[in-house]
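Asker: Build me a model:
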Amino acid sequence: MGNQMDKLSHLSYAEIPTVDPHGVDTEEGPRIGVSYIFSNDDDELGDGCAADGTMKDPNQEEKQFDRRDEVESAVYNRDECIYEKSVKSANLEVSSPENLLNRCKAGDLVEFVAIGLLPHWAVYVGDFQVVHLHRAEVKNSFLTDASQGRRCRIVNDFYKFKALAPDMVVQNAMEQMGLKNRELSWRNSECFAAWCRFGRREFKMGGEIRIGKQPYRLKVDMSDKHSHMLEFQSLEDTIMEKRRNDQLGRKAMLQELAAHFRRVCLTPDSRAPAFCLFLR
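Answerer: Next comes the predicted model:
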């Protein structure tokens, strides 16, 4: 399709700075973060793999999700919040696929989560089935099979866009079944499922014109008083980084940021001591 993008390598915080490479938000207000160039996230490449790329045993109890390690974040398009995952605004509790079936309605978005894995999203289409992007193909599966042993939850309210009618959401999902590889217009299961529900082109590969400005901000909560702010040119790139943080988990993400800020402290910058102090 005409909006396909070539794979690009993921770079570190220090390699693609924007206005200010420090990216910490305090109670005094936000500071500019950084932007990224990504490889193709597509959790079909990461399904069944740990964060370090090693294969996981699908029968291991380690897949049980630990809510205490969940990353809370929000996405802003300029000044408008378009996505929020927070204990203050959404029910983040997870359940077994069998229990979730009692609450699912056609058109619902379902997220499957597990320690060290990218979150996997699907569209519930009724009759215990979901449509989802999995291993570079849009497939129809039973919800219990699509979970692959992971915990799950309904995530209709994470994105703040107005949803399409449930029958339209189901139709969007069903009409894409069988698409694969170069026919696909989405880089991961979350973008596909969200596009089905909201119908917005921003979720598609190349769905937004890049003109040098960075209108999207990803705010990652680090503590009650501190957050990390990053800026991106497209919603697609913002989602890619958000998902990477979800895969890392809160503890590993904070360790990565701490390592970055320690490197910043070694550079000649008048604000560096404040960041060093923050890390202690």
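
Asker: Going by C-alpha atoms from here, please, whenever you check contacts or count neighbours.
Answerer: Will do.

Asker: Return the distance of N181 relative to E44.
Answerer: Counting by Cα to Cα, to the nearest Å, the gap between N181 and E44 amounts to 11 Å.

Asker: Who has more neighbours out of these two?
Answerer: More neighbours surround E44 than the other of N181 and E44, with 18 against 11 (other Cα atoms under 10 Å).

Asker: How about the secondary structure of that one?
Answerer: helix (DSSP: H, G, I helix; E, B strand; the rest coil).

Asker: another one to check against the first:
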Amino acid sequence: MTSKEVRRHNEAVYTDLEVGDLLEFKRGMYSHWALFIGNSEVIHLSGEDDDGLGEVDRTHIFTISGVTFDKAIVRRDNFWDVAGDDMVYKNNSNDSKWKSLPPSQIVERALSKIGRVGYNLIFSNCEHFVKWCRYNMERSDQVESYATGLAVGGAIAAVVGVVAWLGSGSKDQTKERKSEH
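Answerer: Prediction:
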């Protein structure tokens, strides 16, 4: 998509926003999340110039409680600055299964955390933060879907390994039977 098309898309999303809406900023393999508080402002858990990951040594990207992630902070920023060149989506998709708090309470919760420092990719990321504000639940569908994918992939690999092992055993038994005759 061209930058004009992205801008047009984001403007359409922006005009439909209400205070307390969750925003998902698509950034390739992951999404950044923020909470719309009105007047072109969002509150989100972010690093100085990014989503909380900062200039992290890639070897620490999956650290469970690495000190390198502590530079992220809950902050208030301009919607357009956070959006940059990324596609933005209003994403209150969990409203169908969880009860949303009233907009004024959502914003109050978010504002109460301004300046809080800390980030954890698995347990306390930007998505956990905004869902806590809106639903009083720290959840991350991204983390859960990656974890499920890893678990399913591991289970499939284990089954394939067992089937291959059993298959090799039956071949050995077939060879033994043929050599006996």
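
Asker: What TM-score do the two superposed chains give?
Answerer: Scored against TM-score structural alignment, normalised by the length of the second structure, the superposed chains reach a TM-score of 0.61; 134 aligned residues with a Cα RMSD of 3.6 Å.

Asker: just to revisit the earlier point, tell me, what's touching N181 and E44 of the first structure both at once?
Answerer: A136 (Cα atoms under 8 Å, 6 or more residues apart in numbering).

Asker: can you give me the strands in the second structure?
Answerer: 22-27, 30-38, 41-46, 73-78, 87-90 (DSSP state E).

Asker: Quick check: which of the ones you listed is buried the most?
Answerer: Among the strands of the second structure, strand 41-46 has the highest mean neighbour count (mean count of other Cα atoms under 10 Å), at a mean of 26.

Asker: Output the contacting helices and strands for that strand.
Answerer: strand 30-38, strand 73-78, helix 126-135 (3 or more Cα pairs under 8 Å, 6 or more residues apart in numbering; DSSP states H and E).

Asker: Dump these to a markdown table, plus distance to I156 of the second structure.
Answerer: As requested, those are arranged in a markdown table below (distance: least, Cα to Cα, whole Å):
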| stretch | distance to I156 of the second structure |
| --- | --- |
| strand 30-38 | 24 |
| strand 73-78 | 39 |
| helix 126-135 | 29 |
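
Asker: looking at those, which is closest to R8 of the second structure?
Answerer: strand 73-78 (17.4 Å; Cα to Cα).

Asker: what does that closest one correspond to over in the first structure?
Answerer: Aligning strand 73-78 of the second structure against the first structure (TM-score structural alignment) gives residues 137-142.

Asker: Residues contacting that stretch, please?
Answerer: 128-133, 176-181, 184.

Asker: Going by distance to M229 of the first structure, which of these wins?
Answerer: L133 (29.0 Å).

Asker: Wait, that closest one touches F192, no?
Answerer: Yes - taking contacts as Cα atoms under 8 Å, L133 of the first structure lies within contact range of F192: 6.7 Å.

Asker: Count the residues that sit near L166 of the second structure.
Answerer: 12.

Asker: Apologies, that question was intended for L45 of the first structure.
Answerer: 15.

Asker: and if you look at A259 of the first structure?
Answerer: 12.

Asker: ok, now N188 of the first structure?
Answerer: 31.

Asker: Show me what it aligns to in the second structure.
Answerer: In the second structure, N188 of the first structure lands on N125 (TM-score structural alignment).

Asker: how near is its match to S3 of the second structure?
Answerer: 28 Å.

Asker: any chance of the strands of the second structure in JSON lines, plus distance to V162 of the second structure?
Answerer: As requested, those are exported to JSON lines (distance: least, Cα to Cα, whole Å):
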{"stretch": "strand 22-27", "distance to V162 of the second structure": "38"}
{"stretch": "strand 30-38", "distance to V162 of the second structure": "33"}
{"stretch": "strand 41-46", "distance to V162 of the second structure": "44"}
{"stretch": "strand 73-78", "distance to V162 of the second structure": "46"}
{"stretch": "strand 87-90", "distance to V162 of the second structure": "43"}
